[in-house]
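Peer 1: coordinates only, sequence not included:
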């Protein structure tokens, strides 16, 4: 019975570490996507401003 408890505890610890790793990786990807999306919006606004400036000249 004790060995079963040890195995279960060991597996729980292992899954906790994996869960933390998965959450960490997922959060990194979410931040990368958000930054990329934000950069696309900024570049779109920048090109729009350039077009407006050249149209005014």
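Peer 2: It's in. For clarity, every value in this text was computed on a predicted model and none was experimentally measured.

Peer 1: use CA for all of it now, contacts and neighbours both
Peer 2: Will do.

Peer 1: burial measure for residue 17, as a count.
Peer 2: Here the neighbour count serves as a burial measure; for residue 17 (other Cα atoms under 10 Å) it reads 12.

Peer 1: what about versus this one:
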């Protein structure tokens, strides 16, 4: 049950992050997109390692 909630929350967060990146790209703020995508990568990487996937 807890895992289902965790996966659902993670999916929603990823959708939100992707939408924000798309918005930044449309605004033409490529510098921030690079920083942001690196931050997202670190976050996902840490999360996956922490949960042992």
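Peer 2: Nice, thanks for sending it over. Not measured: the values here are computed from a predicted model.

Peer 1: Could you quantify their similarity as a TM-score?
Peer 2: In this superposition the chains share a TM-score of 0.53, using TM-score structural alignment, normalised by the length of structure 2; 29 aligned residues with a Cα RMSD of 1.3 Å.

Peer 1: show me where structure 2 has helices.
Peer 2: 2-27, 30-50 (DSSP state H).

Peer 1: so how far is the helix or strand harbouring residue 15 of structure 1 off the chain centroid?
Peer 2: When secondary structure is defined using DSSP states H and E, the element that contains residue 15 of structure 1 is helix 2-56. Here the centre of helix 2-56 of structure 1 is set off from its chain's centre by 0 Å, with Cα atoms, centre = their mean, to the nearest Å.

Peer 1: same check, this time on stretch 37-45 of structure 2
Peer 2: Relative to its chain's centre, stretch 37-45 of structure 2 lies at 7 Å (Cα atoms, centre = their mean).

Peer 1: which bit of structure 1 covers it?
Peer 2: Under the alignment (TM-score structural alignment), stretch 37-45 of structure 2 falls on nothing in structure 1.

Peer 1: Pull out the buried residues from that stretch.
Peer 2: residue 40 (16 or more other Cα atoms under 10 Å).
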